[in-house]
Every structure is written in structure tokens, then in C-alpha cells.
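Peer 1: Structure for the following, please:
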Amino acid sequence: MPNTTPTRALYMLFGGTGDLALRKLYPAIFNLYKKGSLSTHFALVGLSRKELTDEEFRAKIIDSIAAETENQAQAEEFASHFYWKSHDVTNLDHYQELGKIADELDKKYETNGNRIFYVSMAPRFFGIVAKNLKDQNVLSENGGFNRLVIEKPFGRDFASAKELNDDLTSAFNENQIYRIDHYLGKETTQAIPVLRFGNPMIDAIWNQNYIKDVQITLAESLGVEDRAGYYDTAGALRDMIQNHTLQIVSYLAMEQPNSFIDTDIRREKVKVLESMKIYDEQGVKDNFVRGQYGAGDNTPEYRQENGVPEDSNNNTYAAGKIIFDNPRWGKTPFYIRSGKKLADKTGRIDIEFKKPLVDIFAKGTNQPAELQSNVLTLLIDPKIGISLDINTKNSDQGFHTETVDLNYLQSDDRAAEVPLPYERLFHDILKGDGTYFASWPEVAAAWKFIDPVQKLWDNTKGDFPNYKSGSMGPQAADDLLARDGNAWYFPNK
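Peer 2: Predicted coordinates:
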């Protein structure tokens, strides 16, 4: 449904011709424009060292939104709101010029002084940009809002993340900072609070008394591709676990907030993230597993990929067990895993419930039946859906039980209508809603949990490669669950 109250805003996008901007950001903004969240009162200034004319930049915009374009005249009108400025983020004079351009565009498009600064650059520039925007008077001072948007990674550990956050908060307030995590823009992630708190029958059993374990799998079938320069210094733990995975964990594990507004939700997320047990060295060895992919069918091992050192100690797979020190989850483990070159590309959450304390069907029947655990599955991608495994009687002669799936899989037609993650997140930035963005206390708690794991892995040599491309990871990840009497639900169901 079109938004009848479009927001007036001026965007300044640092890294304006980068891959992310062209593939994800401009199509997302265009979709908002088509749906009415933006109208005539917006403009965007693209920024990088590259020399371009406004016309050349607009041609790139037209190309980048081609897949979303149904009306060429509309696309051209949209692109007419885009301007280019060659900009060196370390040059103070360039910020003075940018401030003048912003003032001119504010007047031309009547944006009410609302300004969104999107930094799609290497993290080392985040603090520089934020400080110079403030010091060189680029921020709006006439009643409009100022919002700073930054991409991951947010630091490499807690110390570097804190240093970065200190730089940002010297220029912007915490409620003006939007840390993008595109998994928080996904349909299933955003549905978790509704599933939990909107259904009393689910809410009543969402605790250690009924749930045996929770499993989160974010698996990729591709390898490192052309990202070796970044990925070999990050790995699965930093790239996928510290941010995406732990954010999903926070929505699954938090207590019910007082209301569905960002401040209340973030408060509960922080509480549950801070209740995660932080492991010592032995705890890391007992509860975390790392891996690096080997060769597969006609595919090289990680250390043979372009740009990867021959002796790389980087993890392309990480799995672990989270234990919470709180009344709701004290005895229920959360198992998490993510990796590259795995058997399937899938994002999913599998919640395994406990079996009945007494299996009455195992007594008094000619052929004893074994009840299976109920499992609630939330599919994140590439498909979106929900399934529930329940026990019932089959139709054979005699008495036998079987497990059936109650499935809801989003249709292709409906999936086509679902906003893409960046579109959702841009919409929330325009509206000033921080619900699906990570606050600094959340980021800090996540790093404090991850740091001991990363430190041990950095200081010890892994026995790599230890899983075959096209598998679901190293055997040690299966053993991690087996020690608790559990097993990965996917793909072994």
C-alpha cells in the first residue's frame, strides 16, 4: 500500500558508485519512491574521489534500477534528483563545499533540513566522516533531522568497536546512528516478535521448560569468491556470527518488551545478550568449533582461492553453543553455525521442543510407537515460511504414530511483493525507527561474547582443511551437539 505521508530528506552517500550502492541501495530507494515513501521533496548527493558529471551519475542510476523499472519516464524523473560531487573524505575544504551544496538542495527540494548521511566505505573512514561532518558544519541546524547510517563491520573486536563508537558519538547522538544489518530487514527476522508475542499458545511454551534446544543455521553454498582481501581478515565468526546471527538470537531469546517501540525492544535485546555466558579458554574449546573448507567436486580448497595465503588460519565455518544465565533459558542451549561452501544455501531457525515426560503410546499397544520431538522451523531465505512437525496417528492397520509437517511456504507471487531488506531498512531510517538496527550496547555485548573465541583461534593453528566443500561442515560440529544428546535438525530430519 502506498505511503501517504512521504518523508522529505536529502541523502549524502559516501561511496556513491560502489558495488553495494549500485546493486542494493539505489534500487531500494527507487522502490520507496515508487511506493510513495519519497516524493518530489528529496535529493541524493553521490560522493567519492571519482570524477563524474551529474549526467554520468544519473546514467549509472538508471542502469542500477533497470530491474525495478516499469515506467522509464518515472525512472528518469527519479534519477533527476541525483547529483555528483567528487569528494575526498580527508579534505576539509570538500566538506565546506558539500555543506553549501546541501543548503542549496535543501532549498530547491524543500527537504526541511532533513539529512541522511550513508557511509558505504571501508570502516576506517567511518569516524573521519562523522567528525568532519560535524566540525565543518555539514549537519542540519535548522530543525531538520541528522541521521548517520553505517555498514558493517563495526570493529574487529570490542576495543576497536568502542574506539569507533566513541568517534561516532562525538559527532552524533546514539539515537541518530543507524548500524545496518541486512538480516534485520528480512521478512522472517521481522516476524519473530509477532510469532512469539502475538500468539499466546506459543508465548506460553517459549522457555526452557518446553524447548529442548534452538538451532540457527546461516549457510552459504558459495566460497570466498572475489572477497578474499576482506574475508581472510574477518572469517565466518566476525562476518556472520557476531552480527547477523547474534541479532537473530536476541529476538528469539529476549523477554517481552513493554511496547513495540525501538527503545523498549532494544532494552530487552541488550539484557538477553548481556546474559550470554562468556567462555574462558577451556569453555571456548568445549563449546565452539571452527572450520576451513577443503576441495570439493571441481572446486579448490580455501587456501587455493585467489588472494588467500597458502597458510591461512582463517575460519570459513564457525559453530557454537550459547548458554544464557537467566530464568527463561538457563538449561536450553542455542546452537549457532555459519559457513561457506556448505551443502545448501539456507537461512533457518529450528526450535526443538521436549518430548512428553511420559510416552503413554509406548505401553499397552501391540507395536510400541516412538514419539518424535515437535520442531518449529522458521525459514529465512531463500524461501520464506514456517513449518511445525507434530505427532499424529497414521492410517495403517494397528496403532502407529507418524510425524507430519504443518507448512506455510510463501508463494512466489507474495514473495515478489515483499520489500527487500534494504528497502525496509531505508524506510525505517526515513521514519526514525531504530527497531531493526543494532544499538551500541547490543554491539558491545556481542563483541564481548565473541572476543574470547576469536582470540583463541587467532593464537592457535587450526587443523585445516577440516570439511569438504559441499558438506555441512566439520564433524566436530556434529559432535558438539551429540555430547548434549542433540543433533542438527537440518539436513538430517
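Peer 1: CA only for contacts and neighbour counts going forward, please
Peer 2: Will do.
Peer 1: And the strands in the chain, which stretches?
Peer 2: Applying DSSP state E to the chain gives strands spanning 9-14, 42-48, 82-86, 115-119, 146-150, 177-179, 211-219, 288-291, 317-322, 334-339, 346-353, 375-381, 385-393, 401-409.
Peer 1: Save those strands as CSV, and put in distance to residue 196 too.
Peer 2: Output for the strands of the chain, formatted as CSV (distance: least, CA to CA, whole Å):
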stretch, distance to residue 196
strand 9-14, 35
strand 42-48, 37
strand 82-86, 42
strand 115-119, 33
strand 146-150, 29
strand 177-179, 25
strand 211-219, 13
strand 288-291, 28
strand 317-322, 20
strand 334-339, 17
strand 346-353, 12
strand 375-381, 12
strand 385-393, 13
strand 401-409, 17
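Peer 1: closest to residue 433 out of these?
Peer 2: Of all these, it is strand 177-179 that lies closest to residue 433, at 9.3 Å by CA to CA.
Peer 1: From the contact counts, what lies against the closest one?
Peer 2: Contacts defined by 3 or more CA pairs under 8 Å, 6 or more residues apart in numbering; DSSP states H and E place strand 177-179 against strand 146-150.
Peer 1: please give me the structure for this one as well, since I'd like to look at both together:
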Amino acid sequence: MTIDVEAVAAKSGESVLSKAEPCVIIIFGATGDLTKRKLMPALCHLARKGELSEASVIIGVDREPIDPDTFRALMQSAVREAKGDQLFDDEEWCQFAQKLDYFACDLKDPDSYAELATRIQDLNGGTLSNRLYYCATPPTLVSSIIDGLGEAKLASEASGWARIIIEKPFGRDLASAQALSDYAAGVFFEHQIYRIDHYLGKETVQNILVFRFGNALFEPVWNRNHINYVEITAAETLGIGYRGGYYEEAGALRDMVTNHMMQLLALIAMEPPIAFDADAVRDNKVQVWRTIKPMTVAEVAAKTVRGQYETGQLEGGKVPGYKEEPNVASDSNTETYVAAEFRIENWRWAGVPFYLRTGKRLARGVTELAVHFKRPPQPLFANRSELIEPNVIVLRIHPNEGIDISFDAKQPGNEMRTANVRMDFRYQQAFNMRIPEAYETLLLDALCGDATLFTRRDGVEAQWRLIDPILEAWRQQPPDSFSKYAAGSEGPKAADELLARNGHQWRLLDTQLQRTHQTGAK
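Peer 2: Now for the predicted structure:
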């Protein structure tokens, strides 16, 4: 069966974008959760839209001793679950399944990679040609995979390009991040290495640069003269679930702040790039991180808050505390919540605090950037008992991707009374089309050789230079510096105090409380 890609796209409200060159995609960790939930549904959708070449082949690699047909059946179930029965198309799947193959091996066995090279050549007409390697494995296996690919000459670009995608975390600290980069550089050139952060594939995240630099209305006021403070929030209602073992080693600071949230900070604060290409955009992001001074031990105590969720009420039911979760130590001091204040010491942002917060088991799941402008002069409205509310621009990443702008307007009537009103832009409603999943965007970019949305080595190291002093200071702080918060709450009270010292406050997570607060502010 031949799929009319243009017709499918038109019917589904989608557009056909770049089309990748023919290649072999090798997924290490092919039977794992990431492949099932994200990678395979994304590749299937790229194939459906015609953005994945018909000549491309996908090889799943893992230790499970299963045959290719069993692997295809496993992936079919995963894609069906991801799409839902109503959107899953059996005929389309049958065509996509023809691209799938499976290779069972021990990823720590160097000899297996020579056999993998033979399999790639057999499926690709006797040559290696273009290859994309995806490390969908625990971080401990990445060095073994790099070693094996190097020994088997599978990183060579003599007969076609070769690229490797590495999932976060990129090390546990600066030293381990540098060691991982050195290890990868022993086999691959930097232009071949794609360090992936799925947040950068989200439409609103990409739109930050267009919003700032593509609109003459906003860029002139995007600076210390007009902006009071910026808050970046990544809140989840979920607990750590089955990830207790991983989370005990990582914690919220390493898991979220060192990559996702620092990336968002850089995009909201960076200078205009000379072009929208990989090097120009990444150069300017690195400059942002370099203009933030690493904190001293005293500054960490004053400008960071770490917390851990306890038993509480969430979504109508009781949920356990962190220490009651599976694979978590009963005396654990691992943080599930982080709030921090950073200052960017450059001409544009001097004096403007950037507040970051992230946490598990909070009142609502929301990821957003809120830019709070300074309050306008009040003499014109001196006879009013209430103050004019400052303008706020909110870029929503999750849920309901879009942009919210609040401003003041006169209420109808004879009196001079104002009200804070909103303009609400939502991608889904505005464009009436399906928003690509982050992994679809990032996989297609990697296949096309566009590294703009991926992290470069110097960017990874610049972030760790800011995070390492916080980790070290926390190790020196006494246990009573650790804040607790009830599941389903707004987070630790200490996080509110962090902003209150500067006369600022977080946007409320609980939507009902948020509405009450806004009504009372009129």
C-alpha cells in the first residue's frame, strides 16, 4: 500500500516539513520504556507524514533474546497504547513495521558491535551509509556503547554520516560530565554528538525566540528597565513512582534544574543570535550561563530551598510521602523540590532576579515562564484605593501550550475603575492542527543534521559550573535546613519566603486559589 502523505497531512491538519535522508536508525535499549512510550510512536508518526525516508531502516538493539517478529508485535502494542485505538491505523502500521528489525546482544560485549556492523551492512545493501544511534539506556551503559561503536568503526563517516543521541543526565557533576564528553570525543567528533533535552522540542519553548525577536512590540521592553522579575516553574502532581532507585541518586536539582530549567532560563534571557542556526543559538545560550556567578556557601543558604514531599491529599485521594515510595531509603534526604534565585550579571538583566522552582506532588502539573513587568507610575490614578496591577506575560509549555498576557483595562461605568484582563493564545485553537510531540521534532532534527535544539559540550559544562557549588553547599548544610511539604500543596513555605524578601511572590499553582487571589486583587 502506498500512502499519499500530502493527503494524510491535509486530512489531519498537519504540514509536511523536512524529509530526512535514507539512513539506518539504531536504538540501544529498544525494549525499554523510553522507546515504547516516546521513540517508536514518534518515528511511526514521522513515517506517516513522509518525513522519514521510505528507504530508512530501524534496528532495535537490546539484550532480550527475541526475534524480529516478536519485537514488531511489542512495538505495535506500544504505539497503539500511545496513540489510542481510535487513532491507530493497522494498514499504516503494517507499512511502518516493514522498517523494523531487531538485534539481540550484550551491550557491554565489544564483539557484539562487529556483528551489529554486519547486520547494518546486510540491511543497507552492503554499506554502512548514514547511521543514527540512539542511547535509550541507563547512563551507565553509554560509555560501553561508545566503546563498542568505536571498536567496530561504526562512528566513521567515510561512507555516510554517523550521529549519536545521548539522553540526559549528562554526568552527575562537572567532573563526570567532562569525563563523559572526553569519552565520547575519543570516538565521535563534537558535530556528531547530539545531547538531547526533550523540553527543547516543545513548541512553546521553540516559540520563545520567535516571540521575543520576531515582534517589535516585545523586544524593546525585554530588559531590566521594564522587567521586575522572571519565574520559571516546572511542577508535577506525580510522585517518583517506580523511579525510586534513580531518583535517590539524582534528586530534583540534577534531574530538572541542570538541564530543562537552565535551558528555559537561557532562552528567555539570551541576546539575539546572528542567525537561527545551531552554533549562533548555542553560543548565546552559553553566554547567559557564563554571566551567572556561581554561588558561595552563604549564597546557597540564602538563595536556594530544597524540600521533600510528605503524605497528603491530591486529586481527591491520599498519596504517600517520598520516604514511603518503593526503593527509597527511610532516612533519605533527597530533594523532590528545588527553588532557587539566579542573577544574570550583564547589561540587559543586572538587578533582575530569575526564580526557578520544580517539584513533585505539587498542587497542579504546570510548566511555564512568567515575565513580571514593573508596576507603572501611579500618580494618574492617585484617587484610587487599589493599585494598578503589573503586566505579566506567561509562556505556557504544559498544559495548553500557548501565551497569556495580562494587562489593565477600564471597567465599564462612570467611575474610573480598572480590572486586570487577559489575552490568551493557545496553539491548538489558533492553528487548528496537531502539535508535534517533542521527540518527533528532535528526532527529525537529528536525522536532518540540525543541532540547534541540542546541547553542546561547553553548554553542559557551563551549567554544571553553576550547579556544583549548590550540591557541595547542601552537603555541608545541617539536616534541619531541609524543608518538608505536604503532597498536593504549593510547596515549602521557605520557597515563598525566598521571593517575599524581594517583595515578590510565586504565581499560585492551585487554579481555584489563583482565581480567588486575582479577584481579590482588583
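Peer 1: Quick TM-score on the pair, please.
Peer 2: Here the TM-score for the pair of chains, by TM-score structural alignment, normalised by the length of the first structure, is 0.95; 488 aligned residues with a CA RMSD of 1.7 Å.
Peer 1: can you put the strands of the first structure in JSON lines and add distance to residue 72 of the first structure and mean neighbour count?
Peer 2: As requested, those are exported to JSON lines (distance: least, CA to CA, whole Å; neighbours: other CA atoms under 10 Å):
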{"stretch": "strand 9-14", "distance to residue 72 of the first structure": "23", "mean neighbour count": "24"}
{"stretch": "strand 42-48", "distance to residue 72 of the first structure": "19", "mean neighbour count": "24"}
{"stretch": "strand 82-86", "distance to residue 72 of the first structure": "16", "mean neighbour count": "21"}
{"stretch": "strand 115-119", "distance to residue 72 of the first structure": "27", "mean neighbour count": "23"}
{"stretch": "strand 146-150", "distance to residue 72 of the first structure": "29", "mean neighbour count": "22"}
{"stretch": "strand 177-179", "distance to residue 72 of the first structure": "32", "mean neighbour count": "23"}
{"stretch": "strand 211-219", "distance to residue 72 of the first structure": "38", "mean neighbour count": "23"}
{"stretch": "strand 288-291", "distance to residue 72 of the first structure": "48", "mean neighbour count": "25"}
{"stretch": "strand 317-322", "distance to residue 72 of the first structure": "44", "mean neighbour count": "24"}
{"stretch": "strand 334-339", "distance to residue 72 of the first structure": "41", "mean neighbour count": "25"}
{"stretch": "strand 346-353", "distance to residue 72 of the first structure": "35", "mean neighbour count": "22"}
{"stretch": "strand 375-381", "distance to residue 72 of the first structure": "31", "mean neighbour count": "21"}
{"stretch": "strand 385-393", "distance to residue 72 of the first structure": "34", "mean neighbour count": "16"}
{"stretch": "strand 401-409", "distance to residue 72 of the first structure": "34", "mean neighbour count": "14"}
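Peer 1: gap between the aligned partner of residue 220 of the first structure in the second structure and residue 362 of the second structure?
Peer 2: In the second structure, the residue paired with residue 220 of the first structure is residue 236, using TM-score structural alignment. For residue 236 of the second structure, the distance to residue 362 of the second structure (CA to CA, to the nearest Å) stands at 6 Å.
Peer 1: Of those two, which one has the most company?
Peer 2: residue 362 (26 against 17; other CA atoms under 10 Å).
Peer 1: What residue in the first structure is paired with that one?
Peer 2: Using TM-score structural alignment, residue 362 of the second structure sits opposite residue 342 in the first structure.
Peer 1: can I assume its match is in contact with residue 220?
Peer 2: Yes - judged on CA atoms under 8 Å, residue 342 of the first structure makes contact with residue 220 at a distance of 5.8 Å.
Peer 1: isn't residue 445 of the second structure right up against residue 451?
Peer 2: Yes - counting by CA under 8 Å, residue 445 of the second structure touches residue 451, with 6.8 Å between them.
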